[in-house]
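Novice: Sequence and predicted structure below; questions after.
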Amino acid sequence: MSKPLKVVLLGAGVVGSQVARIILNEGDTLEQRIGRRLELVGIGVRRMDADRPGIDPALLTTDLESLVARDDLDIVIELIGGLEPARGLVRTALSKGASVISANKALLAEDLGELSRLAQENGADLYYEAAVAGAIPIIRPLRESLVGDDITEVMGIVNGTTNFILDKMVTDDVSFDEALAEAQDLGYAEADPTADVEGHDAAAKAAILAGLAFHTEVKGGEVFTQGITGVTESDIAAAESLDCTVKLLAVAKLTADDRIIVKVHPAMVANKHPLASVRGAYNAIFVNSREAGELMFLGAGAGGNPTASAVMGDVVTVARNRRRGTAGHVGSGYTRRQVAPIGESLAQFYLSFEVEDRPGVLARCAALFGDHGVSLRVVQQAYLEDEEHEEGFPARLGVMTHETRESSLEAVVAELSAADFVGSEVRVMRVEGF
């Protein structure tokens, strides 16, 4: 049993290079923790000419298919991202009985159920702590520590780029475009930030979290997704007037009829809620369960070192299982709960719109909400400067509702938008923790 465990690494970018260096440089320490040595036998890369200090070029290859097809592999670490070729490579590794560690949220959001079954059929492990929230240990608590409890809600900030942008808009009073440019300059945002700012990255993570929390299979395409590109400085100001802060939230919760709501959207979070205080590029995940109550996980959600830490935690766990001849992961998609349409989701909302300044307007607005069974909690009214409003609509109403169905709120917005006493735009944002 002293024979080294053979490891293949797919991807040698920011995270992959750090993982490779840890395996290569910390061999003695890792062997003490595992009971067997790790031998890195190959690193699959897209191009050979990149600068990778501290990594022997002889380990590198662009033939990733041959690398995972080896018969002597124990562990494959997949850090290339995206659906293809990652999907085929992971399937091949699991089919041959190699355990897989992945940080690939896009792949897991689509194929987690299938890949988990493939791992079980072949006596292998599939671990993916680094796929959600970087160094924050959230996957293992959901699938192991809290598996004997009933989780009712998971809500969190799972994208550091968007949290940084929104935080800059709040603290520095800048526009979305200005905050995004700074995030790109600092390396928090990609040159093409679409996956982050449109919410797709957070949606993939929400699908993974929902699947684990509620023991069912949830795919990324089932997550209602709304990004932050439409968030304006007036939205930030409106949130401040309610003692709230705007955050992009990933939310998964059980409905009263045992279905699941999974959604990603910007929201006004009450400053008394723990998530409101999460600053910069940090992530935080709030879990509510029947027995343990409220739990919160906070930490660095991205970056080479934090993500490599999560990957290496899985490497040690999987290697220990391998040394004992066991596989620790048990698939959790056994409840077959349905994902409910977003129209059936319950939430509080804040609406802002310009109106005519004449008697009876407020009463007509209130009646319109009442016709759809939407109860009002807060009503704000302000008069605007000439250059701040659409001609003929000099007043702005801000209305926060009590909890109501999304479908009812949509009907209200449709009627407000068509009303002759309301200006052209009705802005809507969800509210959490109020």
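Specialist: Great, that's in hand.
Novice: Every contact and neighbour count from this point should use C-alpha atoms.
Specialist: Will do.
Novice: Can you tell me the element Ala20 falls in?
Specialist: Here Ala20 sits within helix 14-25, counting by DSSP states H and E.
Novice: Tell me the buried residues in the helix or strand just after that helix?
Specialist: For helix 14-25, the following helix or strand on the C-terminal side (DSSP H and E) is helix 27-34. Using 16 or more other Cα atoms under 10 Å as the test for burial, helix 27-34 gives 27, 30-31, 34.
Novice: Pick out the most distant pair among these.
Specialist: Taking Cα to Cα, the two most distant members of the buried residues of helix 27-34 are Gly27 and Ile34; they sit 10.3 Å apart.
Novice: spatially speaking, which residue is in the middle of this protein?
Specialist: Centroid-nearest residue in the chain, with Cα atoms, centre = their mean: Ala202, separated by 3.1 Å.
Novice: just checking, it touches Thr161?
Specialist: No: Ala202 is not in contact with Thr161 according to Cα atoms under 8 Å; the separation is 10.4 Å.
Novice: Now do the shared contacts for those two.
Specialist: Asp196 (Cα atoms under 8 Å, 6 or more residues apart in numbering).
Novice: what does the helix holding Ala20 contact?
Specialist: 9-12, 30, 38-40, 52, 54-55, 79, 303-305, 307-308, 311-312.
Novice: Strands of the stretch 251-400 of the chain, residue ranges please.
Specialist: Ranges of strands in the stretch 251-400 of the chain, per DSSP state E, counting those that start in this stretch, are 260-270, 282-289, 293-300, 346-355, 376-383, 395-401.
Novice: winner for burial among those strands?
Specialist: strand 260-270 (a mean of 25; mean count of other Cα atoms under 10 Å).
Novice: Who are the packing partners of that strand?
Specialist: Strand 260-270 sits against helix 200-214, strand 224-225, strand 244-254, strand 422-432, with contacts defined as 3 or more Cα pairs under 8 Å, 6 or more residues apart in numbering; DSSP states H and E.
Novice: could the ones you listed be laid out in JSON lines, adding distance to Thr232?
Specialist: What follows is those, written out as JSON lines (distance: least, Cα to Cα, whole Å):
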{"stretch": "helix 200-214", "distance to Thr232": "20"}
{"stretch": "strand 224-225", "distance to Thr232": "18"}
{"stretch": "strand 244-254", "distance to Thr232": "10"}
{"stretch": "strand 422-432", "distance to Thr232": "10"}
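Novice: Of all these, which one comes closest to Val154?
Specialist: strand 244-254 (5.2 Å).
Novice: about what we covered before: looking at the buried residues of helix 27-34, spot the one nearest Ser352.
Specialist: Leu30 (56.4 Å).
Novice: try it against this one:
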Amino acid sequence: MKPVKVGVCGLGTVGSGTVNVLRRNADILSSRTGRNIQVAQIAARRPNPSCDTADIPVTPDIFEVANNPEIDILVELIGGYDVAKKLVLTAIKNGKHVVTANKALIAEHGNEIFSAAREKNVVVAYEAGVAGGIPAIKALREGLVGNRINWLAGIINGTGNFILTEMKDKGSPFADVLKQAQDLGYAEADPTFDVEGIDAAHKLVILAANAFGTPLAFDKTYTEGISKVTPQDLQYAQELGYRIKHLGIARRTEQGVELRVHPTLIPESHLLASVDGVMNSVLIDGDAVGQTLYYGAGAGSEPTASAVVADIADIARLIDTPQVAVPPVAPLKDGREVPVLSITDVHAACYLRMSAKDRPGVLMRVTEILGQNGINIDALLQKEGQESGGAVDIVLLTHDIRESLLSAALKEIEALDDIIGSVAHIRVEHL
């Protein structure tokens, strides 16, 4: 059969890795797909010394690739929103299949993109957009297709995981470890997407859409970063038998779907607690299989290229098959609307840390307020003050409680004269 011709738009870290893997493993891919896969054109503003493109036509115009009638699959690796969206929609309009690693594009514009793809009967594949080289999307759509997915949880941003790991191991404050992450190239000059949870939220909504068959709902996802986590929180959590991880959590409930990204205490004996540094991991709970765990590199040139090439290979196997396109996000079979729950309706146990004046009766007043709001205490730490009359840290773990009730109680506690500043609040999950 004729070769499958691929056009790669973007020759940065992932683009160069993709070209290198396609060329290096061309024989393996040919034997596994039954087709030769050929990089027929590249769009790049400048050469990349880590990638040999001497025998491949290169253009600075990405839309030349989208409009090239010889190209079967367009690989979008330029990132961003507006231009990338226009590029992908142009390729779809021209009947081309699309592979992308752009999680922001899919999370925020995927519903529109998938609708256009269905109309043209082409595939939009995006495995590389979630957790780099970990095949989490394929696990949900293929390996676990016979399961009703109950929930999933993941460490899906390596930068945030690196920062929390270093803070725990070295006792360093957030700002110092963030600077270290930037020096090592793990964090951008503007780290907002990573440390405030936006990147993880993009990935979570893609995972949830595939797990539950719901539309992408980035605008309804609760997102909280790690910038307020302190070395003291990490230390106290460890004393209580927990680790703090920045998790994305999606859960199906009778009331709707939870979509939330936030720092989370998990038992230190749990497998996710041992995922350190820049590594990623996704835990999925299905009604038939139970829990399955996926672990690996969440970023990097060739780990991410591995996922891009896997999507290219899947399309290559199907490319001349009638009715090839499968809806990239499957709709609900019964057509029911499934609401995304507000964070105020979520039930979770909680870690609370407050700074209090070292006076008699403070702890009693705090526990009274919690009791009056129906909040039971599971564990308690009270640290000694540095000097007579100084401030002390009070640390509590609560039982499961509705978020709105906890918020009301925290307002009352923070209004006490003996409580200094705000109460730190981190949710607890026993996955």
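Specialist: Here it is on my side, so go on. Note that this is a predicted model, so its numbers are computed, not measured.
Novice: For the helix holding Ala20 of the first structure, buried residues please.
Specialist: Quick answer for helix 14-25 of the first structure (16+ other Cα under 10 Å): 15-20, 22-24.
Novice: now swap in stretch 140-150 of the second structure and tell me
Specialist: For stretch 140-150 of the second structure, the neighbour count (16+ other Cα under 10 Å) marks 140-141, 144, 147, 149-150 as buried.
Novice: Restricted to helices, list the residues you listed.
Specialist: If you go by DSSP state H, these have nothing in helices.
Novice: Which single one of these is nearest to Gln382 of the second structure?
Specialist: Distance ranking of these against Gln382 of the second structure, using Cα to Cα, places Asn150 first at 37.0 Å.
Novice: if I look at the residue located most distally from the centre of the second structure, how far off is Ile394 of the second structure?
Specialist: The C-alpha centroid of the second structure is most remote from Ser388, which lies 45.9 Å away (Cα atoms, centre = their mean). Distance of Ser388 of the second structure to Ile394 of the second structure, given as Cα to Cα, to the nearest Å: 16 Å.
Novice: Give me the subset of the buried residues of stretch 140-150 of the second structure that lies in strands.
Specialist: 149-150 (DSSP state E).
Novice: and the two most separated of the buried residues of stretch 140-150 of the second structure?
Specialist: So, those by Cα to Cα: farthest apart are Arg141 and Asn150, at 14.5 Å.
Novice: What residues in the first structure pair up with the host helix or strand of Lys86 of the second structure?
Specialist: Assigned by DSSP H and E, Lys86 of the second structure belongs to helix 82-93. Mapping helix 82-93 of the second structure onto the first structure (TM-score structural alignment) gives residues 84-95.
Novice: Now do the contacts for Ile260 of the first structure.
Specialist: Listed by Cα under 8 Å, 6+ apart, the contact set of Ile260 of the first structure reads 214, 252-254, 337-340.
Novice: Mind giving me the ChimeraX command for buried ones among these?
Specialist: Buried members of the contacts of Ile260 of the first structure, defined by 16+ other Cα under 10 Å, are picked up in ChimeraX with:
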select :214,252,253,254,337,339,340
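Novice: Show me which of the contacts of Ile260 of the first structure is closest to Leu126 of the first structure.
Specialist: Phe214 (18.6 Å).
Novice: what's near enough to touch that closest one?
Specialist: By Cα under 8 Å, 6+ apart, the neighbours of Phe214 of the first structure are 151, 260, 335, 337.
Novice: roughly how far apart are the aligned partner of it in the second structure and Gly256 of the second structure?
Specialist: In the second structure, the residue matched to Phe214 of the first structure (TM-score structural alignment) is Phe212. Distance of Phe212 of the second structure to Gly256 of the second structure, computed by Cα to Cα: 11 Å.
Novice: can you check Leu247 of the second structure too?
Specialist: The gap separating Leu247 of the second structure from Gly256 of the second structure is 19 Å, by Cα to Cα.
Novice: higher neighbour count, these two?
Specialist: Between Leu247 of the second structure and Gly256, Leu247 has the larger neighbour count (other Cα atoms under 10 Å), namely 30 against 14.
Novice: if I pick whatever residue of the first structure lines up with that one, what's in contact with it?
Specialist: Taking TM-score structural alignment, Leu247 of the second structure has Leu249 as its aligned residue in the first structure. With contact set as Cα under 8 Å, 6+ apart, Leu249 of the first structure has these partners: 155-158, 264-267.
Novice: Tell me which of the helices and strands packed on strand 260-270 of the first structure sits most buried.
Specialist: Ranked by mean neighbour count, these are led by helix 200-214 with a mean of 28 (mean count of other Cα under 10 Å).
Novice: Mean deviation, that helix versus the second structure?
Specialist: Once fitted to the second structure, helix 200-214 of the first structure is off its aligned match by 0.8 Å on average (mean Cα distance after the TM-score superposition for the first structure).
Novice: Distance to Gln380 of the first structure added to the buried residues of helix 14-25 of the first structure, as JSON lines?
Specialist: Listed next are the buried residues of helix 14-25 of the first structure as JSON lines, based on distance: Cα to Cα, whole Å:
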{"residue": "Val15", "distance to Gln380 of the first structure": "48"}
{"residue": "Gly16", "distance to Gln380 of the first structure": "51"}
{"residue": "Ser17", "distance to Gln380 of the first structure": "53"}
{"residue": "Gln18", "distance to Gln380 of the first structure": "52"}
{"residue": "Val19", "distance to Gln380 of the first structure": "53"}
{"residue": "Ala20", "distance to Gln380 of the first structure": "56"}
{"residue": "Ile22", "distance to Gln380 of the first structure": "56"}
{"residue": "Ile23", "distance to Gln380 of the first structure": "59"}
{"residue": "Leu24", "distance to Gln380 of the first structure": "61"}
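Novice: Not including adjacent chain positions, what is the nearest residue to the counterpart of Gly123 of the first structure in the second structure?
Specialist: Under the alignment by TM-score structural alignment, Gly123 of the first structure pairs with Asn121 in the second structure. Sequence neighbours aside, Ala325 is the residue nearest to Asn121 of the second structure in space, at 5.1 Å (criterion: Cα to Cα, 6 or more residues apart in numbering).
Novice: cool, and Asp173 of the first structure?
Specialist: Glu233 (7.5 Å).
Novice: Counterpart of that neighbour over in the second structure?
Specialist: By TM-score structural alignment, Glu233 of the first structure lines up with Pro231 in the second structure.
Novice: Number of residues surrounding its match?
Specialist: Pro231 of the second structure, neighbours per other Cα under 10 Å, totals 19.
Novice: Might one say that it is in contact with Glu166?
Specialist: No: Pro231 of the second structure lies out of contact with Glu166 (Cα under 8 Å); the separation is 9.7 Å.
Novice: Identify the contacts common to the two.
Specialist: Contacts common to Pro231 of the second structure and Glu166, judged by Cα under 8 Å, 6+ apart, are Ser172.
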